[in-house]
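1. from the sequence below, what's the structure:
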Amino acid sequence: GRYIKENPSIDRNDLGFEYLEAKAASSLAPFLDRNVDSKQLIDFSPYQTESITSPLLPIQCNMFVCGGMVIGLCISHRIVNATVLHKFSDEWAKASRIGIHRVDNIELSFSLAMLLPTREMVPESMYVLPLKPGLKTASKTFVFYRLAISSLWTNADNKGLKRLPSGLQFVTTVIWKALKHGKLRPSLIAHMLNLRGRTLLPISDDCCGNPIKPIFIRFFQEMSKNIQLQDLVSLVGDATTKTINECGKIDKGDDLFLMVNYSCREAGEEFERGGLDAYFFTRDAILSEF
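-> Purely as a prediction, here's the structure:
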């Protein structure tokens, strides 16, 4: 399909996807090291950034002199998020190893659009966080292995916690505390909650689109100067539990849209006022969960 800018929609015209082949003048082994610089992997991807005219699904097949192969795949966030992309990639890999007839049949669903408000209503109600000119942002990739997470938890002061956090909650809290460095400046962290199976609506696991809701956790100046790691862990856990419980009551598409839109507007207006450090976390859709 193709994206239509003038009338924001996806035209399912069955024109196929863009496929590229590239040859790398090296072996694959150096790129399999866990400490490889992620910037070195950019050339294996067909596109570094997405634009209005970018294909929705470009694929680049990279051949190495040793016979190894790396497939770089970019898919537009307009049609799917990481959950569906992971499932598609996993089944594709299975088909290559054991044969196309022995893998699960993926029938992607486009039913999410039927649950949301019509296009005529969205421009008036949808909140989009404006990008400020000259706004400085920074991104960083962190890799935590299971043993490292266990070691962090063992050495942490976790007394007084009402519930044990998930690995995702604990790791992001550790990063949050490290980034604050004892500063009392207000800050906010955000996780994205996958709404598949979280509401009373029929949103299937194979549903295309972006059925997600941000979970915002705030730290205010009036909080204790001596706030400890376990206090931040509790903030993250309480906000996550509250959001999941709210989502579990949603049984109408309009209510789902309004809930997501309101939370984005609330955080956006707070961010626009300034004086706030914001940390947005993305996560591996398969290996981590709330």
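2. C-alpha only now, for contacts and for neighbours.
-> Will do.
3. in the stretch 101-250 of the chain, which spans are strands?
-> When assigned using DSSP state E, counting those that start in this stretch, the strands of the stretch 101-250 of the chain occupy the ranges 187-194, 212-219.
4. mind giving me CSV with these and columns for distance to Pro117?
-> Below are these laid out as CSV (distance: least, CA to CA, whole Å):
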stretch, distance to Pro117
strand 187-194, 19
strand 212-219, 16
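5. can I get the ones you listed in TSV with mean neighbour count?
-> Shown next, in TSV, are the strands of the stretch 101-250 of the chain (neighbours: other CA atoms under 10 Å):
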stretch	mean neighbour count
strand 187-194	19
strand 212-219	19
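6. relative to Ala113, which of those strands is closest?
-> With CA to CA as the measure, strand 212-219 is the member of the strands of the stretch 101-250 of the chain nearest Ala113 (13.7 Å).
7. can you give me the helices for the stretch 151-290 of the chain?
-> Using DSSP state H, counting those that start in this stretch, the helices of the stretch 151-290 of the chain run over residues 167-180, 229-247, 253-272.
8. the structure of the following sequence is requested for comparison with the preceding one:
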Amino acid sequence: MKVQIFSRKLITPSSTTPNSLQKLPISCLDQILPSNFYTSCIFYYPVSGEEDGVHTAEKSEQLQKSLSEILTLYYPLGGRYMKGNLFIDCNDNGAEYLEAKVSGCLSEFLKEGELQTELRNHLAPPVIQPDSSPLLIVQFNLFECGGLAIGISLSHKIVDGFTLFTFVDAWATTCRIGVDKVRPPTFQLASFCPPKELSAIKAFVPRSEGDNKIFEKRIVFNGAAISNLKAVANDNVNGPAGPKFEPTRLQVVTAFIWRALIRASQARNGCLSPSFQTQIVDMRRRTALPVPENMCGNFGTMSIAQFIPDDDSTVQLHDVVNWIHEGMSSTISECAKASNGDDIFSILTKKMLKMKEIFETTEIDVHMFNSWCRFPTYEADFGWGRPEWVSNVYLPMEGVLLLDNKDGDGIEAWVRLKENRMLDFQEMLDLV
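-> Just a heads-up that it's a prediction; the model follows:
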């Protein structure tokens, strides 16, 4: 299969952004993120028996029209980031809209085992863009069969996972039933968390993988598999080692993967090594700040769980669930005490300095997890039904992404590791 882009254009807001909104300061949380890194996802829509090329062309027109309309509410996405000035110029220059043709049939691409990493990344704009690029880039992909894949890339400078999927849901609603049915978002995070001096934490950079190729594995946990993991984690619930709470779907899947990673490291090194697991935590509704639920921007912190082995160490599933729960509970407790921007900045600084310390200790394994679970991932109905599948794009760095499956009761895990680590990890999956 090949992807050929045949059209590029800018989609501007259907109404001019008022002068009072044209200079949007970014928050101290937005500050720490690179300006050229984008968050991307792809939505896949198979063709139905009634559709043909004419209808498909109309879909692209509908997407462009509704994108222009929704940009009046999500007006910063039609602007440009002014590097060094700590604000978004909401100048209505527009989002970029690409149209591409894909050889082959979408159904073949979606077959399990044929989810080709290289092709998948051609269905969405690259995750690294020049600083002057539009903050939103959309790629409309038309397969020969009439199936569609819509790739969306948003600048991480002002967008987190919540904002990404809230925007996509709002755009789909606009396309399907009108922009007047969309709840307007809020872009005033800087009023709660204004920009700060960040020189103390600028040096934090995840470990570089150098020339090592990163391999990717997709693991699907259906509802039954997750129920089984919960049962295993709860085996000792009445004993001293068992969890004192009901583990969530996310916790047991994260624990299953982290446990396999710990044991893979043990097989590789001949002994258990200290291991840290990190997870992004959405702070909306978790602080004392009066932040609206529809607040857009980067409003997350990091949960850090740790395993420090000793002579009596065991790595049972319920143990790993407990470590994750303890890390998350500690982070949520920190958030609950935050009542102003200085408190948020203090949480941010401590987490970043802790991560810097961990990454500089080479004998410690660090496993970075991110979750898109509970976002409206599969609600993106533009008028022709919900997507058959939603995926991420490949990133050349180690990590784990978790997202809901279409049914909502399962979880897909995308694990990225260097080749030798991936081989050890795959062997451990059958043993845990």
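9. returning to what we had before: of the helices of the stretch 151-290 of structure 1, give the one that comes closest to Ser111 of structure 1.
-> helix 253-272 (11.3 Å).
10. and the closest one, which residues are buried?
-> Across helix 253-272 of structure 1, burial judged by 16 or more other CA atoms under 10 Å covers Gly253, Asp255, Leu256, Phe257, Met259, Val260, Asn261, Cys264, Arg265, Ala267, Phe271.
11. quick one: that helix aligns where in structure 2?
-> Using TM-score structural alignment, helix 253-272 of structure 1 corresponds to residues 341-360 of structure 2.
12. next one: that stretch to chain centre, how far?
-> 20 Å (CA atoms, centre = their mean, to the nearest Å).
13. separation between the nearest residue to Glu114 of structure 2 once chain neighbours are set aside and Val102 of structure 2?
-> Nearest residue to Glu114 of structure 2, sequence neighbours excluded (CA to CA, 6 or more residues apart in numbering): Glu108, at 7.5 Å. The gap separating Glu108 of structure 2 from Val102 of structure 2 is 12 Å, by CA to CA, to the nearest Å.
14. more neighbours, these two?
-> For the pair Glu108 of structure 2 and Val102, the greater number of neighbours falls to Val102 (23 against 11), based on other CA atoms under 10 Å.
15. which position in structure 1 pairs with that one?
-> In structure 1, Val102 of structure 2 lines up with Ala24, judged by TM-score structural alignment.
16. residue contacts, that match?
-> With contacts defined as CA atoms under 8 Å, 6 or more residues apart in numbering, the neighbours of Ala24 of structure 1 are Asn62, Met63, Phe64, Val65.
17. quick one: the residue nearest to Glu114 of structure 2 and Leu115 touch, right?
-> No - the criterion here is CA atoms under 8 Å, and Glu108 of structure 2 misses it with Leu115 at 9.0 Å.
18. farthest pair in the buried residues of helix 253-272 of structure 1?
-> Taking CA to CA, no two of the buried residues of helix 253-272 of structure 1 sit farther apart than Gly253 and Phe271, at 27.2 Å.
19. follow-up on the earlier one: so which of the strands of the stretch 101-250 of structure 1 comes closest to Leu56 of structure 1?
-> Nearest to Leu56 of structure 1, of all those, is strand 212-219, at 20.0 Å by CA to CA.
20. now do that closest one: which range of structure 2 does it align onto?
-> With TM-score structural alignment applied, strand 212-219 of structure 1 matches the range 300-307 in structure 2.
21. now stretch 73-86 of structure 1
-> Mapped onto structure 2 using TM-score structural alignment, stretch 73-86 of structure 1 covers residues 152-165.
22. before we move on, the earlier item: ok, average deviation of the match of strand 212-219 of structure 1 from structure 1?
-> Compared with structure 1 after fitting, stretch 300-307 of structure 2 has a mean deviation of 0.5 Å; criterion: mean CA distance after the TM-score superposition for structure 1.
23. quick one: contacts of that stretch?
-> Under the criterion CA under 8 Å, 6+ apart, residues 29, 160, 274-284, 323-324, 326-328, 330-331, 347-348, 351 lie in contact with stretch 300-307 of structure 2.
24. again with stretch 259-277 of structure 2
-> 258, 304-309, 315-317, 320, 324, 363-369, 421, 424-425, 427-429, 432.
25. average gap between the helix or strand where the residue nearest to Glu114 of structure 2 lies and structure 1?
-> Using DSSP states H and E, Glu108 of structure 2 sits within helix 106-110. Helix 106-110 of structure 2 differs from its equivalent in structure 1 by a mean of 2.3 Å after superposition (mean CA distance after the TM-score superposition for structure 1).
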